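>>> sequence? don't have it. structure:
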């Protein structure tokens, strides 16, 4: 695995939803729709101090990227994620960073230095990662892709290239939108 890691114990990973991490997704690939598991709910405080809940991105494709200001691969990946984020912002794709094992001031400087405009949760203890049962919270960078139906479509436990990210998102964007009940017409 090409990433930054620490000796953080992941054995206490609890969480909600049906997702239970078993293995990383190959680069540039997505989990087949019929094999996807429901993503857990997650919430926290953004770097700007506002509250965030995963319900606010319901129906969107979500790129959940775990990073640290101290992580060299994150310094390569983050500007590429920003470029892709700007390109797909109007297509129903939400990017959310998760600053882990970091200090708020250093995380904010990282966001400023790399001109990152999408929000980042401040999660120094890794609670968001722990919501994804069995997820390897000690590997940074890691990216989790969540489809429009709130199912985990990919887990990448190393830096993701811009080319791979664009290919993955294109596959997810081409999938049918989430199924929502159609309101019935009133009887005449």
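Everything's here; your move. None of these values were measured; they are calculated from a predicted model.

>>> from here on, contacts and neighbour counts on C-alpha atoms
Noted.

>>> Next, residue 148: secondary structure please.
coil (DSSP: H, G, I helix; E, B strand; the rest coil).

>>> ok, now the one 4 residues further on?
Under three-state DSSP, residue 152 falls in the strand class.

>>> shouldn't it be in contact with residue 132?
No: counting by C-alpha atoms under 8 Å, residue 152 stays clear of residue 132, with 9.9 Å between them.

>>> got a list of what the residue nearest in space to the middle of the chain touches?
Nearest residue to the geometric centre of the chain (C-alpha atoms, centre = their mean): residue 64, 1.0 Å. Neighbouring residues of residue 64 by C-alpha atoms under 8 Å, 6 or more residues apart in numbering: 95-98, 143-146.

>>> and if you look at residue 121?
Residue 121 neighbours (C-alpha under 8 Å, 6+ apart): 44-47, 52, 96-99.

>>> Swap in 7 Å and give it another go.
Residue 121 makes contact with 44-47, 97-99, according to C-alpha atoms under 7 Å, 6 or more residues apart in numbering.

>>> can you tell me which of those are in strands?
Using DSSP state E to define strands, the subset of the contacts of residue 121 located there is 44-45, 97-99.

>>> can you give me the helices for this structure?
72-88, 104-113, 127-131, 162-174 (DSSP state H).

>>> want to compare, so here's the second one:
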């Protein structure tokens, strides 16, 4: 009797989700009801940049990241989550840029705004990402950065200068050549 009840419940739930428009939309991956960035790039002149970013966060491995340690080098923050189609699109380019620039001291951090640890780690394995990600399901990092420059969409990529200030923001998919130029520019600053 218990097995029959469980089977009936499974069938009922499957029937509900197959007709659920939100589930169908999520499976379609067409980004409806999704605030996608348009790929616009904003660069901030050194003279008008705000104070260094200020936040702490936990990485998926349990380590703590403190933005107070960012000054001295260029840092890239990429806001993402696993089901975000543009995040999937840009992931290989972010990894390639991390590989290219890490020897020059450029730090990369993903800022995962939605996923549980297992989902985020599966995404990182799938795309062979080797830079760490901050858990931000509570929105603490997002809120702290909104005081400086609002990310406004996922994905958003921020380039922090050697003083820990936002020097550039990309809303939407970070094109590899564009992000490379922004990193190179930030590295060249005194």
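Arrived safely, thanks for sending. These numbers come from a predicted model, not from an experiment.

>>> ok so, going back, let's have the helices of the first structure in a markdown table, adding distance to residue 38 of the first structure.
Below are the helices of the first structure laid out as a markdown table (distance: least, C-alpha to C-alpha, whole Å):
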| stretch | distance to residue 38 of the first structure |
| --- | --- |
| helix 72-88 | 23 |
| helix 104-113 | 29 |
| helix 127-131 | 12 |
| helix 162-174 | 16 |
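
>>> Tell me which of these is the most buried.
helix 127-131 (a mean of 21; mean count of other C-alpha atoms under 10 Å).

>>> so it corresponds to what in the second structure?
Aligning helix 127-131 of the first structure against the second structure (TM-score structural alignment) gives residues 140-144.

>>> Mean deviation, the matching stretch versus the first structure?
Stretch 140-144 of the second structure differs from its equivalent in the first structure by a mean of 0.5 Å after superposition (mean C-alpha distance after the TM-score superposition for the first structure).

>>> How about residues contacting that stretch?
For stretch 140-144 of the second structure, the surrounding residues in contact (C-alpha under 7 Å, 6+ apart) are 54-55, 57.

>>> So what does residue 181 of the second structure match up with in the first structure?
Residue 181 of the second structure maps onto residue 167 in the first structure, by TM-score structural alignment.

>>> quick one, what contacts the alignment partner in the second structure of residue 74 of the first structure?
Residue pairing (TM-score structural alignment): residue 74 of the first structure is matched to residue 87 of the second structure. With contacts defined as C-alpha under 7 Å, 6+ apart, residue 87 of the second structure is in contact with 80-81, 155, 173.

>>> What distance do you get for residue 83 of the second structure to residue 18 of the second structure?
19 Å (C-alpha to C-alpha, to the nearest Å).

>>> which of those two has more neighbours?
It is residue 83, of residue 83 of the second structure and residue 18, that has more neighbours when counted by other C-alpha atoms under 10 Å, with 16 against 11.

>>> Quick check: nearest residue in space to residue 3 of the first structure, chain neighbours excluded?
Among residues not flanking residue 3 of the first structure along the chain, residue 158 sits closest, at 5.1 Å (C-alpha to C-alpha, 6 or more residues apart in numbering).

>>> And the aligned partner of the one you found in the second structure, how close does it get to residue 81 of the second structure?
Per TM-score structural alignment, the equivalent position to residue 158 of the first structure in the second structure is residue 172. For residue 172 of the second structure, the distance to residue 81 of the second structure (C-alpha to C-alpha) stands at 13 Å.

>>> again, but for residue 94 of the second structure
From residue 94 of the second structure to residue 81 of the second structure the distance is 14 Å (C-alpha to C-alpha).
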